[in-house]
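In: predicted structure and sequence below. I'll ask about it afterward.
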Amino acid sequence: MTIAQHKVVTVHYKVVDVETATVIDSSEGGEPMTYLHGAQNIIPGLENALEGKQVGDEFEVTVAPEDAYGDYSDERIQVVPVAAFEGVEQVEPGMAFTADTEQGPVNLIVTEVTDTEVTVDANHPLAGKSLQFSVTVEAIRDASDEEVAHGHVHGPDGHHH
């Protein structure tokens, strides 16, 4: 069986920031990742590289920012009044928040705080980074009709309702 649309795929992986050679994440010594192929559950560059692979295949792929978490954009940095954080005892750099916007929820990271203003960054933490993945395909199976309808894996390896 090969990886294609509507297959449930299980992989072990390691992802490294190409620029710094820092390991960002790895399933080594832990549970592999299971996802529904073709449902946009993983970054496009990795999903494209997995297409057509079979159980036992091992490979490396470097994914450019535009096929991962996008380019870094200064336009996604905003300065807002401290009052926008009403109810938060103390706002500090590094804190993460979700803002409800007209386009839906947006994840924000606080980067700077003054007495009156808070600078927030809506870029994904990995935006602008090229990522190198080392992947081993562990398992492939057909997705159930329910998994396809819901757009994600159910059961022991995935989402539970």
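Out: Great, that's in hand.
In: could you use CA atoms for every contact and neighbour count after this?
Out: Noted.
In: where do the strands sit along this protein?
Out: Remark: strands assigned in the chain by DSSP state E are 7-17, 22-26, 33-36, 58-63, 77-81, 96-101, 104-113, 117-121, 131-142.
In: check which residues of stretch 10-24 are buried.
Out: For stretch 10-24, the neighbour count (16 or more other CA atoms under 10 Å) marks 10-18 as buried.
In: put this beside the first:
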Amino acid sequence: MEIAKNCVVSIDYTLTNDKGELLDSSPEGQPLVYLHGAAGIIPGLEKELSGKAVGEEFEVTLTPEEGFGERRPDMIQTIPRNVFPEPEQVQPGMYFNAQSNDGQQSVQIVVTEVTEETVTVDGNHPLAGMTLTFHGTVQAVRPASEEELAEGHPL
């Protein structure tokens, strides 16, 4: 069976940056599982996987636009430190969930700088602005169940 819309797909992968540094990989024996065509993975990788079958290897290099987008300066904000429930505990590198400006979705932000009065947070995806290379193997492909299609992800 070839990968097509409404298939549940399992892949093993490694992800490197344009310097060849390993950024991420699927743990051994724990492939990434997603519903093809349901926006569960980045578009450039999903496009590369279309038409592949079990056992096929893939390698694709994605520009920032095909991956996690360019870094956006408007996603970096400096806010008063006292808006945090425990302001004295806030440190660079901490992650928080916040609402987008329109209140329509939850976004993950990372603290990048802390002063006595303010906290600078960055809502960009950590891989935004990077050229990324995925290399891997298709481990499994099957039709999605009705329930999976209704939920929009594998169960």
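Out: Yes, it's here. All figures in this text were calculated on a predicted structure; none of them were measured in a lab.
In: quick one on the thing from earlier: most packed of the strands of structure 1?
Out: Ranked by mean neighbour count, the strands of structure 1 are led by strand 33-36 with a mean of 22 (mean count of other CA atoms under 10 Å).
In: how big's the offset between that one and structure 2?
Out: Strand 33-36 of structure 1, aligned to structure 2 and superposed, deviates on average by 1.0 Å (mean CA distance after the TM-score superposition for structure 1).
In: quick one: residues in contact with that strand.
Out: 6-13, 27, 41-42, 143, 147-148, 151-153, 157-158 (CA atoms under 8 Å, 6 or more residues apart in numbering).
In: how about a cut-off of 10 Å?
Out: By CA atoms under 10 Å, 6 or more residues apart in numbering, the surrounding residues in contact with strand 33-36 of structure 1 are 3-13, 26-27, 41-42, 47, 137-143, 147-148, 151-154, 156-159.
In: read off where it ends up in structure 2.
Out: Mapped onto structure 2 using TM-score structural alignment, strand 33-36 of structure 1 covers residues 32-35.
In: and that stretch, how far from the chain's centre?
Out: 12 Å (CA atoms, centre = their mean, to the nearest Å).
In: got it, and stretch 38-49 of structure 2?
Out: 11 Å.
In: on that earlier part again, of the buried residues of stretch 10-24 of structure 1, which is the nearest to residue 83 of structure 1?
Out: Nearest to residue 83 of structure 1 among the buried residues of stretch 10-24 of structure 1 is residue 17, at 36.1 Å by CA to CA.
In: ok, and the closest non-adjacent residue to the aligned residue in structure 2 for the closest one?
Out: Alignment note (TM-score structural alignment): residue 17 of structure 1 maps to residue 17 of structure 2. Nearest-residue entry for residue 17 of structure 2: residue 132, 4.8 Å, with adjacent residues in sequence omitted and distances by CA to CA, 6 or more residues apart in numbering.
In: residue contacts, the residue of structure 2 positioned farthest from its centre?
Out: In structure 2, the greatest distance from the average C-alpha position (CA atoms, centre = their mean) is reached by residue 116, at 32.4 Å. Taking CA under 10 Å, 6+ apart, we find residue 116 of structure 2 in contact with 80-82, 87-88.
In: ditto for residue 49 of structure 1
Out: Contact analysis of residue 49 of structure 1 by CA under 10 Å, 6+ apart lists 59-63, 133, 135.
In: any idea how far residue 132 of structure 1 is from it?
Out: Using CA to CA, to the nearest Å, residue 49 of structure 1 is found at 12 Å from residue 132 of structure 1.
In: mutual contacts of the two, please.
Out: Residues touching both residue 49 of structure 1 and residue 132 by CA under 10 Å, 6+ apart: 60-63.
In: can you count the residues close to the nearest residue to residue 45 of structure 1 once chain neighbours are set aside?
Out: Distances taken as CA to CA, 6+ apart place residue 67 nearest to residue 45 of structure 1, at 4.7 Å, with adjacent residues excluded. Using other CA atoms under 10 Å, residue 67 of structure 1 has 17 neighbouring residues.
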